[in-house]
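> Sequence and predicted model, in that order:
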Amino acid sequence: MMKTSTFFLGLATGSVAAAVTVLYSTPKSGSELRTTVKSASTDMKSKFKDVKVNLAVLKESISHLSKEVKETVPSAVADIKGSVEQWQHSTEQNKNRLEVELNAIQTAIEELEQSIAAQQK
């Protein structure tokens, strides 16, 4: 939020500096210069008001987004956690079955090795 405020402050300051530079570098009579300054002042006030409104809208948007994240993220995390637990539960039977089959294969290999060793003697 600070960086956005700094940006808009810099933008407004730059606009004022540019307006003042243009006003004083242009040859005009006193009344024309006063009219131009008054017009520029009114324009700057309008621009500052727009910046203030935009900052308020931005602040409200950030507040709304923050609130939405606080409400949405915990339920999403809970849903993901539930899905992982459900997946783990559903794969547990397959895991156990695979372990039994691997043990049976390992036993068969050991028996085969013993049989081959016995035949070679």
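Yep, that arrived.

> Every contact and neighbour count from this point should use C-alpha atoms.
Noted.

> and the strand or helix carrying residue 50, what does it pack onto?
If you go by DSSP states H and E, residue 50 is part of helix 30-120. If you count contacts as 3 or more CA pairs under 8 Å, 6 or more residues apart in numbering; DSSP states H and E, helix 30-120 packs onto helix 2-25.

> at 7 Å instead, please
If contacts are counted by 3 or more CA pairs under 7 Å, 6 or more residues apart in numbering; DSSP states H and E, helix 30-120 sits against no helix or strand.

> and here's the other structure:
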Amino acid sequence: MAADRPPEPAVELLELRVLDGPNRFANRPAIKLEFQGDPDAVVRATRDAGELVRHFHHELGYPAPRVTFRRSQDGTRAMAAFAWRRRAIAQAIAGAAARVALGVGTERRELRALRAVAEG
């Protein structure tokens, strides 16, 4: 019966957290994306998500934030965090970046949805 189940993903989004005040990533509010999985794949997905965060900000006409990366001791978890000014759009950008980095969404579809959020 194991053949009937889809394969487990090499990486999963463990947490998307809105940090409201100073935190270990920035001295102002930030968004944190935390991924878990295979050590090599988790670093790749986290870096991709960070680059997508910057790309989506740029495409929407916002200044691209500085993205901070951290990794757990055992290498199975990695985090990307960035400071935010507008909570709703920053949270939407983080979710979109995570979906694209994990291969669940496409850049084009996510950008279209983000434009709707940014305008509204």
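Nice, thanks for sending it over. All of these numbers come straight from a predicted model, not from anything done at the bench.

> Superposing both, give me the TM-score.
The TM-score (TM-score structural alignment, normalised by the length of structure 2) is 0.24; 35 aligned residues with a CA RMSD of 2.7 Å.

> orientation of the helix holding residue 50 of structure 1 relative to helix 2-25 in degrees?
In terms of direction (axes from the mean of the first three to the mean of the last three CA atoms, to 10 degrees), helix 30-120 of structure 1 departs from helix 2-25 by 150 degrees.

> quick one: helix 30-120 of structure 1 to chain centroid distance?
Once both centres are worked out by CA atoms, centre = their mean, to the nearest Å, helix 30-120 of structure 1 turns out to sit 9 Å from its chain's centre.

> ok, and for the longest helix seen in structure 2, which residues are buried?
Determined from DSSP state H, the single longest helix within structure 2 is helix 39-59. Neighbour-count burial for helix 39-59 of structure 2 flags 39, 41-57 (criterion: 16 or more other CA atoms under 10 Å).

> ok, residue 5 of structure 1 - contacts?
Applying CA atoms under 7 Å, 6 or more residues apart in numbering to residue 5 of structure 1 gives no contacts.

> make that residue 22 of structure 1, sorry
Neighbours of residue 22 of structure 1 in contact, by CA under 7 Å, 6+ apart: none.

> let's go with 10 Å and repeat that
residue 16 (CA atoms under 10 Å, 6 or more residues apart in numbering).

> Residue 117 of structure 1 now?
residue 111.

> got it, and residue 67 of structure 2?
Residue 67 of structure 2 touches 25-26, 30-32, 47, 49-51, 53-54, 79-83, counting by CA under 10 Å, 6+ apart.

> Do a quick rundown of the strands in structure 2.
Using DSSP state E, the strands of structure 2 run over 11-19, 30-37, 67-71, 77-83.

> Next, format those as JSON lines and append distance to residue 101 of structure 2.
JSON lines is the format used below for the strands of structure 2 (distance: least, CA to CA, whole Å):
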{"stretch": "strand 11-19", "distance to residue 101 of structure 2": "10"}
{"stretch": "strand 30-37", "distance to residue 101 of structure 2": "10"}
{"stretch": "strand 67-71", "distance to residue 101 of structure 2": "15"}
{"stretch": "strand 77-83", "distance to residue 101 of structure 2": "12"}
